[in-house]
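> Mind looking at a prediction? Sequence and model below.
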Amino acid sequence: MKYRVLAGMVMAVISGQAAAQTWVLTDAEAGTDKGNWQIDSKQLNASGQPFSIQQKVLHGGKQEGSKVLTITSEQGLTIALSPTRGMDLLQVNGHGVRLGWDSPVDEVVNPAYINLESRNGLGWLDGFNEMMVRCGYEWTGHPVTKDGRIYTLHGKAGNTPASKVEVTVDDKAPHEIRIRGLLKEHTFKKSNLETWTELRYIPGADAFTLHDVLTNKGDYPQDYQIIYHSNFGTPILEKDARFIAPLKSVSPFNDYAQKGLDNWNVYGAPQKDFDEMVFNLVPKADANGKTLAAVINSKGDKGASIEFDTHQLPMLTMWKNTDTLKQGYVTGIEPGTSYAYPVTIEKEQGRVKQLQPGQSTTFELTYTLLKDANAVSKAEQRVQQIQGEDKVSVEQKPIAKE
């Protein structure tokens, strides 16, 4: 009798822990791939907000073989990511607002068609059109050649197909959806980094979270860098749109950006021959190290915000690229461990971090679509609350020169 009771308790614990269903879409180790696949809340008999999850394999042009995995929530967000391109986010849509931008690159380019070393290390641009791309992890920033080695623009993670992709849906309401992907940066004698990326979304919500765990699988210490290059265009970006964040300081990335310091946080209309302006920011955080940054349209009734932990991501870059619509009218909010200078400069200035053998580190960011004036107001209040009475120090000179 005691054995039966104990066995029942054990089974209850196990069932409680396993209150979710998981589908493995890709597994390089097992040599399996589901290809086109879909599931929805009706098939799962899931109550509450309806949703669907679908993977498509693309064909034609440079997107041949690329995959797009899309979560669709009728009352919330539609989130599209690509397991082929580093599990990066392509676009997010909800309530008539788009998080993302229009790049001249109009295909989900398979990394097999990209040479990162072309154009003196700028080949990464041949596939750049994501709403969020992971720039790292072995290195990031502008390209540079050091001791005969080319460190290409923004590293390799964004052009690394996931070796394993899993989709998990909680059995119980609110049926959180988790999409996990394993990125491997393995190079003989150079790098043995692995990152488990994870997107977490509750159907019907206006926000989602990225939870990434980076591990040094090697026997030697390993440098790492990461910038979460998050990009927004129309309808949020427009003339007189604003960037907001609680800050300690702002400085121009280079001499060209120095010319735009007077109105660095206000955007202009699309302008031909506008070269990109980049600003290095030191974020101010609350007592727990949390902060947020946002871009808001001119009327203050739509926008996007990113909340992140400054213990994990102590730097913030603002990329202002208000070129023509066809050329790429876009701004970037970019939390990171580093700025976008070449890895050589970042290392000299002490911003390159390191993992010991077997050590892991976590990065967590929450993205929110600000669908109306009330949501925008709450973000503004949060920024002001963290900023308090402290003034932002505006530095006139770049902290480094390439």
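Received it, and whenever you're ready, just let me know what you need.
> only C-alpha atoms for contact and neighbour calcs from this point on.
Will do.
> Tell me where the stretch 251-400 of the chain has helices.
255-258, 325-328, 343-348, 373-387 (DSSP state H, counting those that start in this stretch).
> will you turn the ones you listed into a markdown table that also has mean neighbour count and distance to Gly358?
What follows is these, written out as a markdown table (neighbours: other CA atoms under 10 Å; distance: least, CA to CA, whole Å):
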| stretch | mean neighbour count | distance to Gly358 |
| --- | --- | --- |
| helix 255-258 | 17 | 40 |
| helix 325-328 | 16 | 41 |
| helix 343-348 | 18 | 22 |
| helix 373-387 | 17 | 35 |
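> now these in a markdown table, with distance to Gln55?
Output for the helices of the stretch 251-400 of the chain, formatted as a markdown table (distance: least, CA to CA, whole Å):
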| stretch | distance to Gln55 |
| --- | --- |
| helix 255-258 | 41 |
| helix 325-328 | 27 |
| helix 343-348 | 36 |
| helix 373-387 | 31 |
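> For Ala7, find the nearest of these.
Nearest to Ala7, of all these, is helix 373-387, at 49.5 Å by CA to CA.
> what helices or strands is that closest one leaning on?
Using 3 or more CA pairs under 8 Å, 6 or more residues apart in numbering; DSSP states H and E as the contact test, the elements touching helix 373-387 are strand 290-296.
> One more pass at 7 Å, please.
Applying 3 or more CA pairs under 7 Å, 6 or more residues apart in numbering; DSSP states H and E, one finds that helix 373-387 contacts no other helix or strand.
> okay, now the one to match up with it:
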Amino acid sequence: MGELYGRSIEGARRRVGSATALAAVEASVRTDGPDAGTRRLRLIAGDLDVELLPDRGLDLGQVRHRGVPLAWVSPTGWPRPGASGFGAAFGGGLVTTCGLLSFGPPSVDVEGEHPQHGRYSGLSASVVRAEAGHDAVVVEAVVVEATVLGAHLELRRSVRLPLGEGRIELRDEIVNRGSREVEPMVLYHVNLGWPLVDAGTVLRSPAESVRARDVAAEAGLSSWAEFPEPSARYPEQVFAHELPTDRRVSAEVVAASGFGIRISFDTARLPGMFQWRVAQEGGVVLGVEPATAPTILGRGDARARGLLRPLAPGASWELGLDIDVIEIHP
């Protein structure tokens, strides 16, 4: 177990009047603006201050460590699900979940129409637990993606913040509640922004090789690992990272100061990883995106390449990742 402000967890608890000084879950509802009526959960766990978005599938919004923002948040914010198209509603945040049946560009198949990056971030969660416990802050929720007489997937999500460790543990169980086999696709869109991301910030990848998605990315392929100086216009670049199989791996995003983020996951469950980079003034963002299939070209490409994995009725997948705040000294 970690420490809080130079004391053991137990020692810190003996020195405060209310335990909410160290750990808390605070619920609120937005009362105005484009996201009026949407729910927020604020998790406080020592140095970590985490915003959860129940009306976005319990995704993670802004996250601060000792007051420093870690996530990139787009100017759209998080309007109510379905209020506008993808480009006007992608709020970013530390984790945007893409799926549960598709990620990548829009597509159509036997499961119906799939919007860009799927429907998940437009689904509301039912929160079943929100607790600031003795050693961790934990929120659990259930999200359902279903159609009439079609696919019926249930995702059970847990977000856990161990006290004193600067870590976010995100765990998902996806259960096929339907009567027929389905093929889920899930991508965790981890969005990091300034001041963590700036000129000289380095991405340390577990990849065995890295390739560009398109011509715009080809122009930056030789320098994919180091974030460039922001400019007035910078085309979006996406790189595919070829990962070792069946291993626990970590990707690290480290600023010049040595402050950084480590994203850890299992390639047996998330064999793909993509990097999204925009070095544009007013939009500095670096995305690290572990995924259940190593394609960024959508469901059709995944099917053509045999990358979709079937999930039988009643069966489940366990997915997730850990996000740690790190400090690397020379």
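Done, it's in. Predicted model, so just to flag it, every value in this text is computed and none were measured.
> Would you pull the TM-score for this pair?
Aligned and superposed, the two chains score 0.89 in TM-score terms (TM-score structural alignment, normalised by the length of structure 2); 316 aligned residues with a CA RMSD of 2.4 Å.
> on that earlier part again, and of the helices of the stretch 251-400 of structure 1, who's closest to Thr197 of structure 1?
helix 343-348 (23.0 Å).
> Which residue range of structure 2 does that closest one align onto?
Using TM-score structural alignment, helix 343-348 of structure 1 corresponds to residues 299-304 of structure 2.
> residues in contact with that stretch?
With contact meaning CA atoms under 7 Å, 6 or more residues apart in numbering, stretch 299-304 of structure 2 is reached by Ser102, Phe103, Ser107, Thr295, Leu308.
> Return the mean post-superposition distance for that stretch against structure 1.
Mean deviation of stretch 299-304 of structure 2 from its aligned counterpart in structure 1 after superposition (mean CA distance after the TM-score superposition for structure 1): 1.0 Å.
> List the ones among the contacts of stretch 299-304 of structure 2 that fall in strands.
Ser107 (DSSP state E).
> what's the burial count for the residue of structure 1 sitting at the aligned position of Leu100 of structure 2?
Counting by TM-score structural alignment, Leu100 of structure 2 lines up with Tyr137 in structure 1. Counted by other CA atoms under 10 Å, the residues lying close to Tyr137 of structure 1 total 24.
> next one: Ala151 of structure 2
Neighbour count for Ala151 of structure 2, taken as other CA under 10 Å: 21.
> any idea what it aligns with in structure 1?
Per TM-score structural alignment, Ala151 of structure 2 is aligned with Ser191.
> For its match, which non-adjacent residue is spatially closest?
Excluding its sequence neighbours, the residue lying closest to Ser191 of structure 1 (CA to CA, 6 or more residues apart in numbering) is Glu185, at 6.4 Å.
> Quick one: map Ala205 of structure 1 onto structure 2.
Per TM-score structural alignment, Ala205 of structure 1 is aligned with Glu165.
> what's the spacing between its match and Ile9 of structure 2?
11 Å (CA to CA, to the nearest Å).
> before we move on, what about Thr96 of structure 2?
With CA to CA as the criterion, Thr96 of structure 2 and Ile9 of structure 2 are 31 Å apart.
> And the two? Which one has more around it.
Using other CA under 10 Å as the criterion, Thr96 of structure 2 and Ile9 rank with Thr96 on top: 25 against 19.
> isn't the more buried one right up against Asp59?
Yes. Counting by CA atoms under 7 Å, Asp59 is a contact partner of Thr96 of structure 2 at 5.7 Å.
> residues touching Gln384 of structure 1, list them.
Contacts of Gln384 of structure 1 (CA under 7 Å, 6+ apart): Pro246.
> Ok, Leu161 of structure 2 next?
Neighbour list for Leu161 of structure 2: Ala45, Ala136, Val137, Val138, Arg167, Ile168, Glu169 [criterion: CA under 7 Å, 6+ apart].
> For stretch 359-375 of structure 1, list every residue counted as buried.
Counting neighbours by 16 or more other CA atoms under 10 Å, one finds that the buried residues in stretch 359-375 of structure 1 are Phe363, Glu364, Leu365, Thr366, Tyr367, Thr368, Leu369, Leu370, Lys371, Ala375.
> er, stretch 208-225 of structure 2 actually
Val210, Arg211, Ala212, Arg213, Ala217, Glu218, Gly220, Leu221, Trp224, Ala225.
> before we move on, what about stretch 174-194 of structure 1?
174-175, 177-185, 191-194.
> farthest-separated two in these?
Within the buried residues of stretch 174-194 of structure 1, Pro174 and Ser191 form the most distant pair, 39.6 Å apart (CA to CA).
> Can you name the residues that contact Ala162 of structure 1?
Applying CA under 7 Å, 6+ apart, the residues contacting Ala162 of structure 1 are Pro83, Thr84, Gly86, Met87, Gly181, Leu182, Leu183.
> if you set the cut-off to 8 Å instead, what comes out?
Thr26, Pro83, Thr84, Arg85, Gly86, Met87, Gly181, Leu182, Leu183, Lys184 (CA atoms under 8 Å, 6 or more residues apart in numbering).
> Make sure I have this right: the fourth one is in a helix.
No. Secondary structure of Arg85 of structure 1 (DSSP: H, G, I helix; E, B strand; the rest coil): coil, not part of a helix.
> Share the number of residues neighbouring the aligned partner of it in structure 2, please.
Using TM-score structural alignment, the partner of Arg85 of structure 1 in structure 2 is Arg56. As a burial measure, Arg56 of structure 2 scores 27 neighbours (other CA under 10 Å).
> what about the closest residue to Arg56 of structure 2 other than its chain neighbours, which SS state?
Leaving out its chain neighbours, the residue that sits closest to Arg56 of structure 2 by CA to CA, 6+ apart is Ser121, at 4.7 Å. Secondary structure, three-state DSSP: Ser121 of structure 2 is helix.
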